[in-house]
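[1] predicted coordinates and the sequence they were generated for:
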Amino acid sequence: MISPAFASILASGRAQFNARALEARRRFPSLDMAAFGAFLHDSVDPLVVAVAAASPERAGGATLVAYDMALELVGHGLAGPMAKNSFLNTVWRELAPSLAPLVATAPVEVLGMLSNAAIHIGAVAGARPAQWQRELAALAAQIATVAQLRAVGQVLAWRAGVAHFRQGALAAADTLPPALALAAFGEPGAQWPQVHAQLLGNPWRGNAEGREFGAFSGLGGDFGMPPQVRATADGCGFAVRSGERHYLLVADAYGAVLHSATAQEFEQAPNDRPSSVRLDGATVHIGARSIVLDVPAGDIAIAANAHTLAITSPWTHAIRLLPLA
């Protein structure tokens, strides 16, 4: 059963809600009303309860927006028990109620933003949606405006593994009150200008070990053939070739994301190596550091951009990524 608060709002506007459901069934012929009802019960009801407690006078309007949005999300197969990715259900059920005061004042913007973020982060291979949700919920009480929510959400998405958000997230963080920006990076008490400068200058800040990315596609990985790698011309990522397929790899301390690319982008990518990097058998030397690689010596290839060294071998489908700093 749904809560008394939600039941009361539905009952008081029964004709209006029924008309909206009827119109949605015309727009989405495959709309499963049982799935819609389950989404209302499991994910919308907790939000309505939270909004009614935070701002009773706005609960009706926010519920109407949530109802309309729920019809569309379930109609597109993005929400409800049959959704391919259940993360959006979880965001509505567990995260949105923590932002009830903002939902009450700007339901279209906030619920739209949360839904889009959930769909995007849930679709990025290697991202950590649960981390994003948990950290955003922890900061909810400090977020006073929709603009702050957008900025914090972008920062936390980057920190949860959406590596290509880096530049945008840093710019967004600069629009926040310094205390909130520092909280978003888990560094309360620090000085934001210094933290920002360090993050901007070193994509691997806080991760001196680097990371390994990729695996054989037959085992659920990304590459059908051992990949070849070149640094991109802009120095921010790597062009990758695996068999006849080409990609752009963006990686930093928080994660790595693979995008589709073209053969031309790979062929035009430079293949320079900094003088500070030297390969000796199966040992790579980066300045004064020496790292023994876990692949046979011979045919090991290395490529480097401004901050990262990428190592590949015909004996593995993985790309080893090491910070240059």
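    Alright, I've got the coordinates. Residues are numbered from 1 along each chain as shown.
[2] from now on I want contacts and neighbour counts done on CA atoms only, so please keep to that.
    Will do.
[3] and Trp158, helix, strand or coil?
    helix (DSSP: H, G, I helix; E, B strand; the rest coil).
[4] against Arg320, how distant is the nearest residue to it once chain neighbours are set aside?
    Nearest residue to Trp158, sequence neighbours excluded (Cα to Cα, 6 or more residues apart in numbering): Phe165, at 5.3 Å. Using Cα to Cα, to the nearest Å, we find Phe165 at a distance of 21 Å from Arg320.
[5] put this next to the first one:
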Amino acid sequence: MISPAFAAILASGRAQFNGRAAEARRRFPALDMAAFGAFLHDGVDPLVAAVAAAAPERAGSVTLAAYDMALELVGHGLAGPAAKNPFLNGVWRALAPQFAPLLATAAVDVLGLLSNAAIHLAGVAGARPAQWQRELAALAPQISAVADLRAVGQVLAWRAGVAHFRLGALAAADTLPPALALAAFGEPGAHWPQVHAQLLANPWRGNAEGREFGSFSGYGGAFGTPPQVRATAEGFVVCSGERHYLLVADACGAVLHGATAEEYALASTDVPASVRLEGAAVQIGARRIELDLPAGEIAIAANAHTVAITSPYTHAIRLLPLA
């Protein structure tokens, strides 16, 4: 059963909604109307009910916007029971209703932002979409403008593992009220300019241990052969067999992008004097880190912030903060 508010709107505009569905079937011949009906029940109804409670005079226009967008998402196989990734369904069902006041004034913008973010996050290997949804829902009462939603969503996407969003997220955070920016970074009560400066200067702020990335592709990992790495300002260019990648990593996560053999050839093999191998350990300044690798064939690369460690005995790359 759908909510009384949604049922009443659908009944009063039956001809209009049926016409929209018929047009969508012409645009998307594979559109499954049963799947669309299920998404209306599970994804659209909760947000319509939330808007009807918060701003009943806007429920009709929000329903039209959500109905049209739902047709397109289901038509592309992005939403509904047979969706390629179910995360978007949950965002409409559980997250969008948290923004009922904002939906009432800007439904297309809000649903577009949330849907695009959900689709992108679900497609980034290693990202943590559930964390993004949970943290954005917690901040929803503090977000009253579409621009703030966009900025907070970007910050939380970075914090949920989309490492290449780092600089964009920091720039977006600067557009927010300081209290909201600090809340997005989980540091309420701090001094925003100071937090911003620290985050900008140190990509590993809050994570002194670093992280390990990668495993054998035969077990669902990224690399078919043990990787070799060279440094760039953005991260590390990785060579694995005949394939090349750009690895971007920081305190929040690690993301692999495509790269070329030319980019690998041009990347740096220099290592700072403060970083050196000593048998099966790496010395980074005053820190000594014992490595679970055979001595003798360990390789290191470093950029301004990170040391990457590889070995022909593993498909993983060990990433350690340089500072």
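    Good, I have the coordinates. Source: prediction; values computed, not measured.
[6] residues contacting the residue nearest to Trp158 of structure 1?
    Shown in contact with Phe165 of structure 1 (Cα atoms under 8 Å, 6 or more residues apart in numbering): Gln154, Val155, Ala157, Trp158.
[7] residues in contact with the third one?
    Looking back up the chat, that one is Ala157 of structure 1. Contacts of Ala157 of structure 1 (Cα under 8 Å, 6+ apart): Ile121, Trp132, Phe165.
[8] quick one: map the second one onto structure 2.
    Mapped onto structure 2 by TM-score structural alignment, Trp132 of structure 1 lines up with Trp132.
[9] mean shift of the helix or strand hosting its match relative to structure 1?
    Assessed by DSSP states H and E, Trp132 of structure 2 sits inside helix 129-139. Here helix 129-139 of structure 2, set against structure 1 after superposition, deviates by a mean of 0.2 Å using mean Cα distance after the TM-score superposition for structure 1.
[10] what are the buried residues along that helix?
    For helix 129-139 of structure 2, the buried set under the neighbour-count rule, 16 or more other Cα atoms under 10 Å, comprises Pro129, Ala130, Trp132, Gln133, Glu135, Leu136, Ala137, Leu139.
[11] got JSON lines for these, with distance to Gly279 of structure 2 too?
    Below are the buried residues of helix 129-139 of structure 2 laid out as JSON lines (distance: Cα to Cα, whole Å):
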{"residue": "Pro129", "distance to Gly279 of structure 2": "40"}
{"residue": "Ala130", "distance to Gly279 of structure 2": "41"}
{"residue": "Trp132", "distance to Gly279 of structure 2": "41"}
{"residue": "Gln133", "distance to Gly279 of structure 2": "44"}
{"residue": "Glu135", "distance to Gly279 of structure 2": "43"}
{"residue": "Leu136", "distance to Gly279 of structure 2": "46"}
{"residue": "Ala137", "distance to Gly279 of structure 2": "48"}
{"residue": "Leu139", "distance to Gly279 of structure 2": "48"}
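[12] average gap between the helix or strand encompassing Tyr67 of structure 1 and structure 2?
    Using DSSP H and E, Tyr67 of structure 1 maps to helix 59-75. Taken against structure 2, helix 59-75 of structure 1 registers an average deviation of 0.3 Å after superposition, with mean Cα distance after the TM-score superposition for structure 1.
[13] and the equivalent of Glu242 of structure 2 over in structure 1, how many neighbours does it have?
    Taking TM-score structural alignment, Glu242 of structure 2 has Glu244 as its aligned residue in structure 1. Neighbour count for Glu244 of structure 1, taken as other Cα atoms under 10 Å: 9.
[14] do Ala301 of structure 1 as well
    What Ala301 of structure 1 shows, counting by other Cα under 10 Å, is a neighbour count of 14.
[15] what does the one 5 residues further on give?
    Here the neighbour count serves as a burial measure; for Ala306 of structure 1 (other Cα under 10 Å) it reads 17.
[16] next one: Pro177 of structure 2
    Considering only other Cα under 10 Å, Pro177 of structure 2 is surrounded by 11 other residues.
[17] distance of it from Met1 of structure 2?
    In terms of Cα to Cα, Pro177 of structure 2 sits 41 Å off from Met1 of structure 2.
[18] ok, the residue nearest to Pro227 of structure 1 when sequence neighbours are not counted - contacts?
    Once flanking residues are discounted, Pro227 of structure 1 sits nearest to Ser242: 4.5 Å by Cα to Cα, 6+ apart. The contact partners of Ser242 of structure 1, by Cα under 8 Å, 6+ apart, come to Phe223, Gly224, Met225, Pro226, Pro227, Gln228.
[19] what do you get for Ala54 of structure 2?
    Ala100, Pro101.
[20] please determine how far it is located from Ala104 of structure 2.
    Relative to Ala104 of structure 2, and taking Cα to Cα, Ala54 of structure 2 is found at 8 Å.
[21] helix, strand, or coil at Leu256 of structure 2?
    What three-state DSSP gives for Leu256 of structure 2 is strand.
[22] residue contacts, the equivalent of Gly281 of structure 1 over in structure 2?
    In structure 2, the residue paired with Gly281 of structure 1 according to TM-score structural alignment is Gly279. Contacts for Gly279 of structure 2 (Cα under 8 Å, 6+ apart) come out as Ala295, Gly296.
[23] follow-up on the earlier one: which members of the buried residues of helix 129-139 of structure 2 are the farthest-apart pair?
    Set against one another by Cα to Cα, the buried residues of helix 129-139 of structure 2 have their most distant pair in Pro129 and Leu139, with a gap of 15.6 Å.
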